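> give the three-dimensional model of this entry:
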Amino acid sequence: MLPVVKMRIVMLTRSLLSLVGLVFIVVLFINSGLFTAETSSSAMNNNEGKANRKRFQQGNIKNETIVFIYANQRSGSSFLGEIFNNNTEAFYLYEPLLPFTTSCKNLNEERKTLLKDLVECNFRNIRNTYKKTFAITGYKDQGCLYNTLCFISHHVPLVNKYATRCKVMARRQNINDNSEPCGFPLRENYLSQICEESDIRVFKILRICSLRMLDEVYSYLETRGYNVFVIHLVRDPRATMSSRLAIKLDEIADNDLGQQTKELCDRYKMNIEYVDNMEAAHHSISPGSSAVTDNRYLRIRYEDLALNTIEQAEYIYRFIGKTLPSEVKKNLKESALTLDKLIEEVKEKVFRMVENKKLEGGFEKYNEIFDKVKDPFETVRDPGKVATKWRKVLTFEQLQTIQEYCKEPMEKFNYKMLHSRSEMLDFDIKNY
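Down below sits the predicted model:
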């Protein structure tokens, strides 16, 4: 009987050890933030858990949240980007892949490589990469080489952080500002430091050619332990093409409106098909392979964002596991002011300054704000009016051309077809 008793004791001991081990692992998962108390569905719980377990098993869990804003030109991505650009905890890059152009004929591996480097705060080769890319594409430089970052005017919060960092480092190293000014081009090592210290890293991307390609970057970063999310912004193709016509983007004109529209909606259709296929096969897709199957992919319409900005911004932040900061909410409310309100506000301020004989800067301030509202690349506009402006601008013939090429994505994104000029101008008839 003694051996039997011993055997039972051994088996009981092993069971207890296994139970203790299981509890220990669960505690580790909870403390590492891999389980959240709030989820949108059981499927999201399951898939996110799988992705997190994969990173946990690899021992590469990182605290940084990576967000890709993926969109087409003139789709409202600049407005969406401001949700993160004004977050003091975020590191935001506006179109870092600009030199590669929207053409997908070449340099696809190179653009993915640069994006991976930037996510990991490696800015060492950014200017050399830009220089080589411009030489191949022949694209017009938008200050990328001189400033280190493209479209420097869209990086004001980052430049302010940079200026503070540079001045502190200059004092520490006893550097005279006259001998080594904290100006342009921005120093790569300071950009890397600011990037590394940021909890959220956000990249507005127009020049990755497909969601499939972006998923390849996603999969790579997941294996490196990053918490990655893809926000896919779509917009009514009629509004997008109207905006492109208005600013003559890529020299677009009526005679090639059909070709440009076809390219836009062919890309939409390709990405729709990819997402649908991934969702259909999600049971056979390994965790960490796709943002779609890991529930790290969110498709959002510009029109919803424009008309319900705060609500949508809060939803986006919840999606990435964060809370919308109060300073961002305040900034969004200010940017949603109408053109008339802005003009009246400035006029009132200028009038008071004249009365008090303090006119200095008054007219300059007026012109600054008015120019911002007129600038098609600015974000200080009435988004509600922008969302429907195309209905007054397009001809009915142009509308028909766009709808002909874009029927499938319009139906997928729940945009309504308009069948006459009178329907276009009847705003009681909703287009989405």
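> from here on, contacts and neighbour counts on C-alpha atoms
Will do.
> list the buried residues of stretch 100-118.
Of the residues in stretch 100-118, those with enough neighbours to count as buried (16 or more other CA atoms under 10 Å) are F100, T101, R111, K112, L114, L115, K116, L118.
> surely I205 touches F100?
No. I205 is beyond contact range of F100, at 11.2 Å (criterion: CA atoms under 8 Å).
> returning to that earlier point: so which of the buried residues of stretch 100-118 belong to helices?
Cross-referencing the buried residues of stretch 100-118 against helices under DSSP state H gives R111, K112, L114, L115, K116, L118.
> redo these as a markdown table? Include distance to A291.
What follows is these, written out as a markdown table (distance: CA to CA, whole Å):
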| residue | distance to A291 |
| --- | --- |
| R111 | 19 |
| K112 | 16 |
| L114 | 20 |
| L115 | 16 |
| K116 | 16 |
| L118 | 19 |
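> now the helices for the stretch 151-300 of the chain?
Applying DSSP state H, counting those that start in this stretch to the stretch 151-300 of the chain gives helices spanning 156-172, 188-196, 211-223, 237-247, 257-280.
> would you mind finding the most buried of those helices?
Per residue and on average, the most neighbours among those fall to helix 237-247, with a mean of 21 (mean count of other CA atoms under 10 Å).
> need the contact partners of it.
For helix 237-247, contacts defined as CA atoms under 8 Å, 6 or more residues apart in numbering pick out 73-75, 252-253, 261, 264-265, 376, 387-390, 393-394, 399, 402-403, 406, 410.
> buried ones among those residues?
Restricting the contacts of helix 237-247 to buried positions leaves 73-75, 252, 261, 264-265, 387-388, 390, 393-394, 399, 402-403, 406, 410, with burial counted as 16+ other CA under 10 Å.
> counting contacts, what elements does the strand ranked longest in the chain pack onto?
Longest strand of the chain, by residue count under DSSP state E: strand 227-234. Helices and strands touching strand 227-234, as assessed by 3 or more CA pairs under 8 Å, 6 or more residues apart in numbering; DSSP states H and E, comprise strand 65-70, helix 211-223, strand 297-301.
> ok, then the element right after the last one?
The reference is to strand 297-301. Next in sequence after strand 297-301, counting helices and strands by DSSP states H and E, comes helix 302-307.
> right, and the helix or strand after that next one?
Past helix 302-307, further along toward the C-terminus, the next helix or strand under DSSP H and E is helix 309-319.
> buried residues, that following helix. List them.
Applying a neighbour-count criterion of 16+ other CA under 10 Å, one finds T309, I310, Q312, A313, E314, I316, F319 buried in helix 309-319.
> to check against the first, give me the structure of this:
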Amino acid sequence: MVKIRQKRCIITLLPLLGILLLLFGIFQTKIVQDGNLASTSKSILKTLQFAVKVNDERVMLLEPMRDESKLVKVVPVDTLHSQIHVHIQDDHSNGSLLSSEGLLAIKEVSLLRSNTLDKSSKTALIAQHKLDNPTDTFRFQAVNPALHTTPEHSKIQILIVTNRRSGSSFLGQFFNQHPDVFFQFEPLKLTEWKQEFYPDGIEYLRHLLKCQFDKTPYLVEFYNREPLHRASSKVMNDFPLCNLTESLPKKSRYKVRCPPLETLPLIQTCQKKQHQTIKLIRLYSIASLEPIALDHDINLKIIHLVRDPRATYISRSRIPGANVSSVLGKSLDAGISYLCRRINRNLDFIRSQPAWLQGKYKLVRYEDIANNPKKLAQEIYKFTGLGQLPQEVLKWIQSNTQKSAIKPNMQPGESHYSTTRNASQVPEAWRYEVPLKVVLRMQEFCRETLRYLGYREVRTTKELLDKNRSLVAQLKTS
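Predicted coordinates:
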């Protein structure tokens, strides 16, 4: 009889327990509207977490912090684990979003006093979403590191590694013109501007390749204050980040008339693109990329762009204010020797054939690109895994490698960082701009570099000026 009474008591209490749990769940549910956290007691704020739908593909996980809401994660809908339910309670849908992977990208920013989310961005947040058991989310991620051991092979991250004045702006257009590539122009310059924030440039580069711009302090400010760097990225000057550049006159090429970039839209745009490419002239050691190459979340491809160091150096000396001398003396010796030592250091490392670099590295000479851009573009796309050249890239190559696309002499006010090239003019034009004695001196410091990269030396003025004799030989290594 006692057992029967106990069972009846338990059965009677079950509905009451259910009501209590429901009420607890209601009090634990908090709605975030138009990017703002609704008011509540500070005691509850310490324990609540929230989810806000950004669009059909992305959800933001939130946790309150003091009187503001602190955005802790930006999560693709299709990367939520199947055991984690994001309940949708807006006017258009009611259900759960489920998937089978871990969480991505951590971000910290105040939604209420945010420079990252402007008013329109906040309003765009469809805000009536709640995350059940958010602590399980973080525990799941922590105890399952295997979630991040499989790379997302469909996404390719490409680094163009080279030296200044080696044709990287031209090569970069092979990727910048691709409609599904997020292209960045020399973001490592920020590490010189804000050295205290970036003691480790490789970790910064890793964040860039993962679209984790929330972890890169001052990156948005950098692009907003450096018009060349923003203007050189097509995606940063197109919708949705900008739709105002079409009417710009050519003389205003670097006067970007776009709204200032903001972090969240930049992250969203980067994540929506299928691939990434970053052009680097400030990465001195390819060996330093090993941690990135071994990151299972990054499908890295390295294009090592080289150019005849004699041509590179002479090109630098033609830039006003560059303080590069093409006159015999200590300045010439120091400049050309440093350039070739830097190239040799990377070539020596490549010759050691590190295991982690296999299948991830390709050496490309600028002269080969300039002489046959379409062929080299196809080879580079095959190496990177991007497939066939899209029409946008083919059209750009066609329109920017014609004789009419480049002027014999640069006019005042024109950029020294032009992306247009003429194969018949550019690759070996330096030969007719410098005396033999300077060339001979450069060759003394760069003999090993020239030999390895397949560039012929000259001994006489006749050889230097002979238009029928190319100084670019067949490249034995690729």
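> dump the helices and strands packed on strand 227-234 of the first structure into a markdown table; add distance to E196 of the first structure as well.
Supplementary listing: these in a markdown table, determined by distance: least, CA to CA, whole Å:
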| stretch | distance to E196 of the first structure |
| --- | --- |
| strand 65-70 | 11 |
| helix 211-223 | 15 |
| strand 297-301 | 24 |
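> out of these, which comes closest to S335 of the first structure?
Of all these, it is strand 297-301 that lies closest to S335 of the first structure, at 18.6 Å by CA to CA.
> tell me, the closest one lands on which residues of the second structure?
The alignment of strand 297-301 of the first structure onto the second structure (TM-score structural alignment) covers residues 361-365.
> give me the mean deviation of the matching stretch from the first structure.
In this overlay with the first structure, the average offset of stretch 361-365 of the second structure from its partner residues is 0.3 Å by mean CA distance after the TM-score superposition for the first structure.
> and that stretch, how far from the chain's centre?
When distances are taken as CA atoms, centre = their mean, to the nearest Å, stretch 361-365 of the second structure is centred 20 Å away from the chain's centroid.
> again, but for stretch 13-27 of the second structure
Distance of stretch 13-27 of the second structure from its chain centroid, counting by CA atoms, centre = their mean, is 49 Å.
> which bit of the first structure covers that stretch?
Mapped onto the first structure with TM-score structural alignment as the criterion, stretch 13-27 of the second structure occupies no residues.
> ok, the counterpart of Y317 of the first structure in the second structure - contacts?
Under the alignment (TM-score structural alignment), Y317 of the first structure pairs with Y381 of the second structure. Y381 of the second structure makes contact with G387, Q388, L389, according to CA under 8 Å, 6+ apart.
> please report how far Y381 of the second structure lies from Q388 of the second structure.
Using CA to CA, to the nearest Å, one obtains 7 Å as the distance from Y381 of the second structure to Q388 of the second structure.
> same check, this time on K130 of the second structure
If you measure K130 of the second structure against Q388 of the second structure using CA to CA, the figure is 43 Å.
> do the same with L159 of the second structure
19 Å.
> and for L71 of the second structure?
Per CA to CA, L71 of the second structure is found 40 Å from Q388 of the second structure.
> what do you get for K272 of the second structure?
The span separating K272 of the second structure from Q388 of the second structure equals 20 Å under the rule CA to CA.
> over to E68 of the second structure?
48 Å.
> so these two - more neighbours on which side?
More crowded of E68 of the second structure and Q388, by other CA atoms under 10 Å: E68, with 18 against 11.
> do a quick rundown of the strands in the stretch 101-250 of the second structure.
Assigned by DSSP state E, counting those that start in this stretch, the stretch 101-250 of the second structure shows strands spanning 126-131, 156-161, 181-185.
> now check the second structure for the residue matching Q73 of the first structure.
Taking TM-score structural alignment as the alignment basis, one finds that Q73 of the first structure is matched in the second structure by R164.
> go on, I61 of the first structure?
Residue correspondence, TM-score structural alignment: I61 of the first structure in this structure matches E152 in the second structure.
> without its sequence neighbours, what residue ends up closest to its match?
In space, and not counting its chain neighbours, E152 of the second structure is closest to D297: 6.3 Å by CA to CA, 6 or more residues apart in numbering.
> ends of stretch 154-168 of the second structure, how far apart?
Chord length of stretch 154-168 of the second structure, first to last residue, is 25 Å (CA to CA).
> actually stretch 50-69 of the first structure, not the one I wrote
As for stretch 50-69 of the first structure, its first-to-last residue distance stands at 24 Å under the measure CA to CA.
> just stretch 129-144 of the first structure next, same as before
The first and last residues of stretch 129-144 of the first structure sit 11 Å apart, counting by CA to CA.
> try stretch 185-204 of the second structure
Between the start and the finish of stretch 185-204 of the second structure there is a gap of 15 Å, counting by CA to CA.
> any idea how far it is from the chain center?
Distance, stretch centre to chain centre, for stretch 185-204 of the second structure: 13 Å (CA atoms, centre = their mean).
> which residues sit against that stretch?
If you take CA under 8 Å, 6+ apart as the criterion, stretch 185-204 of the second structure is touched by 205, 216-219, 222, 229-230, 232-233, 278-283, 288-289, 291-292.
> what does stretch 66-81 of the first structure give?
When contacts are taken as CA under 8 Å, 6+ apart, the neighbours of stretch 66-81 of the first structure outside the stretch itself are 94, 119, 200-206, 208, 226-235, 240-241, 243-244, 264, 302, 305, 377-379.
> list the buried residues of it.
Neighbour counts over stretch 66-81 of the first structure (16+ other CA under 10 Å) mark 66-81 as buried.
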